[in-house]
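**Student:** take a look and give me a structure for this.
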Amino acid sequence: MALTSMLPFAPSNTSLSYSSRASTAAAFAPRGVHFAADGRSGGGGGQPLACAAPRRRGRAPRRRRGGGLVVWASADYYATLGVPRAASNKDIKAAYRKLARQYHPDVNKEPGATEKFKEISAAYEVLSDEKKRALYDQYGEAGVKSAVGGPGGAYTTNPFDLFETFFGASMGVFSGMGQSSFRTSRRNTAVQGEDIRYDVILGFTEAIFGTEKDIILSHLETCDTCGGSGSKDGSKMRICSTCGGRGQVMRTEQTPFGLFSQVSICPTCAGEGEVISEYCRKCSGEGRIRVRKEIKVKIPPGVSKGSTLRVRGEGDAGPKGVPPGDLFVCLDIEEPSDIRRDGINLYSTVSISYLEAILGTIKGVRTVDGTSGLRIPPGTQPGDVIVLAKQGVPSLNKPSIRGDHLFTVKVTIPKRISRRERELLEELASLSNGGFARTDAKPKPAQPKRVHQEKEVGASQEDTDKSKEAEGDWLKKLTDFAGSIVNGAAKWLNDNL
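**Tutor:** Predicted coordinates for the structure are as follows:
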């Protein structure tokens, strides 16, 4: 049965060609396609006599459920360019010149023109290269794919770069037209260098009042010999041979669904479009050198743990002389055990005796400004908070505003006292209302002398009574307060001594 009758879906204008190798797979594609059959041409002006099924290592030919052989897609590069298999390089170039101008996306806006242009470029890339053409003639497209990257091989030349190379940078007949939207320009976007992190530990007072720290930093700086270019003085940059100066390459891959292209940064020039012809000896072509330097970092007052300071321009220098990154200084603070910080306020505890709580005193306390006198007023209760105003932390954004240092009072009671102290406490307790009195204490006799003195006073008795009444009121208040503390202390002493 003739091949065309076995494949009713094949277009009538499909060109047929043959491979000299016996088991080459038959192939079909909608445009510029060829069929390779396991047979030889006979009569009928070179038309195929029959088409054998493609063999696959001894397997039986696969058939569709509706009948007919499965055919494998393959592009015919000769048919794509419209030249015979025996065409010379001159004929191939002429065909490419004609078709590339016809299907270039800048002039041909019809659907499918871009894909056709890519197919033409892929065909010319193979047939214009003697080695690739020899592989293609002997093994077909599969042989070329295997040579350039294995199964599903690829063509790395950008079809638009190929066009420019062939017609020149002016794009020949398209010199007066705008740049194609499918083309890409050289990559010259400046990037910033890498940022650097540096950890610094501050003392507590350094964080509160600010300081200046000397840090030793190791970072990359622009090479002063080549100015960041990486090339030797006097040498010139040359156009990258991989991308042709575009900074990007297009990878075109043949798939069962057609040609697919992907644009990526050129691996040779890293997107610059130019490569160094002779490297700088100092930086070995990097354009940057590592430098160890000492810099001063100013710490503002009021910083807290975890704060980060940004020092612009002290990071690593960027490639090719682009601006350097920044230095980020991360702060950690050593905090004392007796002072706690919360925002701009400081908190501490002050311990006083029960007598100091009753009578009042001035207590020396530690602050960030040094030792200060904290006034304890008479009658201070345990848990009371006494404030030293404006002895706290300066505000970070407005150092003229400063917080307070707050002290929580803790009253301490001694575990052991002397006999004399005990007697005085018991006497003080007896003066308060409902005061504590020991059961084994001997009552003191009445003082007749005081009564006698009161009788001798005579006429001034009334004035004296008023004075004593005022004094008694103050003493009563004091003894009432002292009693609340002394009673508990005396009871504890009575039970434990």
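**Student:** C-alpha from now on. contacts and neighbour counts both.
**Tutor:** Noted.
**Student:** now stretch 218-226: buried residues?
**Tutor:** Within stretch 218-226, the residues scored as buried using 16 or more other CA atoms under 10 Å are 219-223, 225-226.
**Student:** strands along the stretch 351-497 of the chain, start to end?
**Tutor:** Remark: strands assigned in the stretch 351-497 of the chain by DSSP state E, counting those that start in this stretch are 361-367, 370-376, 385-388, 405-412.
**Student:** from the ones you listed, which stretch is densest packed?
**Tutor:** Greatest average neighbour count among the strands of the stretch 351-497 of the chain goes to strand 405-412 (a mean of 19), per mean count of other CA atoms under 10 Å.
**Student:** ok so, going back, what is the nearest of the buried residues of stretch 218-226 to residue 401?
**Tutor:** Nearest to residue 401 among those: residue 219, at 37.9 Å, using CA to CA.
**Student:** the closest one in helix, strand or coil?
**Tutor:** Counting by DSSP: H, G, I helix; E, B strand; the rest coil, the backbone at residue 219 sits in strand.
**Student:** try residue 212
**Tutor:** strand.
**Student:** how many other residues sit next to it?
**Tutor:** When neighbours are counted by other CA atoms under 10 Å, residue 212 registers 11.
**Student:** and it, how far from residue 206?
**Tutor:** 9 Å (CA to CA, to the nearest Å).
**Student:** the helices in this structure, which residues?
**Tutor:** 3-6, 77-81, 89-103, 113-127, 130-139, 141-149, 159-167, 204-209, 354-359, 419-431, 448-457, 461-496 (DSSP state H).
**Student:** another for comparison:
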Amino acid sequence: MAKKDYYESLDVSREANEAEIKRAYRQKAKELHPDRNPENRAKAEEEFKRIAEAYEVLSDPQRRAQYDRYGHAGPNQEFTFGDSDFHRARDAYREFGFGGFDDLFDLFFRQGGTGGSRGRQQLVRRGENIEYKLRITLEDAAHGTRMTVAVPRMVGCEACSGSGMEPGSSKKSCATCHGRGQMEYRQQSLLGSFVNVRACPDCHGSGEMIENPCQECRGTGRVKEKSRISISVPEGVDNGSRLRLREQGNAGVEGGPSGDLFIVIELIEHPSMKRDGRNIHSQSVIAYSDAALGTKIDIETLWGSESLPIPPGTQPGTTFRLKGKGITNIHRGSGRGDHFVDVTIDVPKKLSHKQRKALETYAELLDSS
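**Tutor:** Next up, the predicted model:
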């Protein structure tokens, strides 16, 4: 089934500003609160998820621009959401004065269906996404490279095979919630009295407790270690570029899938070259006589040494271009940029007697011409 337009989901126009979008989202979320829909909770849950997703996209200027241009798929087919992705939706609703809203999100977005109508929740959970900063040289960014790094991350505990229990141990019903996985709290808000259903703080919604937790992972089913991961860095990456390695993040809980690993590129400053998008800039100093008479100089580029002709009469601040000696744009897939050389002229601070006489003769010739 095709997704409903995000603007239609919130009943706002495509020209709506940020405040109008937030106001519409709050109103919709209030209408879909589970205590207002006790007989049709499943439908309310689906509607709630839909408006939360719509707000998450339309409240983010970058995502909104992407949606306006490409629709639901986005340019990379990646308008997907998990239970940890709805930060803006959570914050916007929390500001309105509802207690227990984080738990409402947990119930609606936890894997396993309509939590509020079932009581005990499954704790199968996707692992967290993690970031790793990778420092590379400008040459690596230009040519691309492959390297292996040690990334700290959570992996499944081998001692208990991820169960969190000592061998031979089992689970028992949670005494706090009597196996239901939920606790009910009546609270007052700006809109009146509400019964908030929250995940049990002791069993975290599972309804069960481990009798003898694993000593290695302390019952979590995961341990932290450094994993050696091979990373392929494509040519053209820039400072701040993010590379996504699917399911290379933290291990999931209770058999859930692993999160993703995001590699954030940090370029090491080059001693003689500066990057400007696809182009490279460097400076070269030439002698006063070479500027006047012309010469050839060797320029070190990212692709090897290049001979650059300097024509007679070159002025200070002249910029020369070495075509195609820059960097590929990773996002546009276009060809390489250029390498620009800014020439400065070395004017000697001290002259020998012969040099001074030669320049004086040259100056006299200029005056007489």
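**Student:** and the TM-score between them?
**Tutor:** Once superposed, the chains reach a TM-score of 0.59 (TM-score structural alignment, normalised by the length of the second structure), with 252 aligned residues with a CA RMSD of 3.1 Å.
**Student:** next, show the common contact partners of residue 212 and residue 206 of the first structure.
**Tutor:** Residues touching both residue 212 of the first structure and residue 206 (CA atoms under 8 Å, 6 or more residues apart in numbering): none.
**Student:** list the buried residues of stretch 125-135 of the first structure.
**Tutor:** Going by neighbour count (16+ other CA under 10 Å), the buried part of stretch 125-135 of the first structure is 125-128, 132-133, 135.
**Student:** show me the contacts for the residue nearest the centre of the second structure.
**Tutor:** Geometric centre of the second structure, nearest residue: residue 242, 6.0 Å, by CA atoms, centre = their mean. By CA under 8 Å, 6+ apart, the residues touching residue 242 of the second structure are 262-265.
**Student:** max pairwise distance over those residues: which two?
**Tutor:** Top of the distance list for those (CA to CA): 262 and 265, 9.6 Å.
**Student:** picking that back up, looking at the buried residues of stretch 218-226 of the first structure, which is nearest residue 160 of the first structure?
**Tutor:** Within those, the smallest distance to residue 160 of the first structure is 33.8 Å, found for residue 226 (CA to CA).
**Student:** could you measure the residue sitting furthest away from the middle of the second structure against residue 362 of the second structure, distance?
**Tutor:** In the second structure, residue 368 marks the outermost C-alpha relative to the chain mean, sitting 68.0 Å out by CA atoms, centre = their mean. Noted for residue 368 of the second structure: a distance of 10 Å to residue 362 of the second structure, by CA to CA.
**Student:** what does residue 105 of the second structure give?
**Tutor:** Remark: distance between residue 105 of the second structure and residue 362 of the second structure (CA to CA) = 84 Å.
**Student:** so between the two, which is more surrounded?
**Tutor:** Counted by other CA under 10 Å, residue 105 of the second structure and residue 362 do not tie: residue 105 has more neighbours, with 20 against 11.
**Student:** tell me if the more buried one really is in a strand.
**Tutor:** No: Residue 105 of the second structure: not assigned to a strand; according to three-state DSSP it is helix.
**Student:** in the first structure, what residue corresponds to residue 267 of the second structure?
**Tutor:** Taking TM-score structural alignment for the superposition, residue 267 of the second structure sits opposite residue 333 in the first structure.
**Student:** what's near enough to touch the closest residue in space to its match that isn't next to it in sequence?
**Tutor:** Once flanking residues are discounted, residue 333 of the first structure sits nearest to residue 202: 4.8 Å by CA to CA, 6 or more residues apart in numbering. Listed by CA under 8 Å, 6+ apart, the contact set of residue 202 of the first structure reads 331-334.
**Student:** residue 202 of the first structure pairs with which position in the second structure?
**Tutor:** Using TM-score structural alignment, residue 202 of the first structure pairs with residue 136 in the second structure.
**Student:** to which residue of the second structure is residue 389 of the first structure aligned?
**Tutor:** Using TM-score structural alignment, residue 389 of the first structure pairs with residue 323 in the second structure.
**Student:** so where do the strands sit in the stretch 151-300 of the first structure?
**Tutor:** Counting by DSSP E, counting those that start in this stretch, the stretch 151-300 of the first structure has these strands, from start to end: 154-155, 196-202, 211-222, 237-239, 248-255, 258-265, 274-276, 288-299.
**Student:** now do the buried residues in the helix ranked longest in the second structure.
**Tutor:** For the second structure, the longest helix by residue count, based on DSSP H, is helix 41-58. Residues of helix 41-58 of the second structure classed as buried by neighbour count (16+ other CA under 10 Å): 41-42, 44-58.
**Student:** ok, now stretch 226-241 of the first structure?
**Tutor:** Buried residues in stretch 226-241 of the first structure, defined by neighbour count with 16+ other CA under 10 Å: 226, 228-232, 239-240.
**Student:** run through the residues that contact the closest residue to residue 107 of the second structure other than its chain neighbours.
**Tutor:** Leaving out its chain neighbours, the residue that sits closest to residue 107 of the second structure by CA to CA, 6+ apart is residue 115, at 4.9 Å. By CA under 8 Å, 6+ apart, residue 115 of the second structure lies in contact with 107-108, 121.
**Student:** and the residues you listed, which of them are buried?
**Tutor:** 107-108, 121.
**Student:** export the residues you listed as a markdown table, with columns for distance to residue 63 of the second structure.
**Tutor:** Conversion of those to a markdown table gives the following (distance: CA to CA, whole Å):
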| residue | distance to residue 63 of the second structure |
| --- | --- |
| 107 | 26 |
| 108 | 23 |
| 121 | 32 |
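**Student:** of the contacts of residue 242 of the second structure, which are reproduced in the first structure?
**Tutor:** Of the contacts of residue 242 of the second structure, the ones still in contact in the first structure (both residues aligned by TM-score structural alignment, their matches' CA atoms under 8 Å) are 262-265.
**Student:** closest one of the residues you listed to residue 346 of the second structure?
**Tutor:** Ranked by distance to residue 346 of the second structure (CA to CA), these are led by residue 265 at 37.3 Å.
**Student:** would you check that that closest one makes contact with residue 131?
**Tutor:** No: the criterion here is CA atoms under 8 Å, and residue 265 of the second structure misses it with residue 131 at 10.4 Å.
**Student:** ok, the two, which is more surrounded?
**Tutor:** Ranked by neighbour count (other CA under 10 Å), residue 265 of the second structure and residue 131 place residue 265 first, with 20 against 17.
**Student:** that one: what's it in contact with?
**Tutor:** Taking CA under 8 Å, 6+ apart, we find residue 265 of the second structure in contact with 133-136, 237-242.
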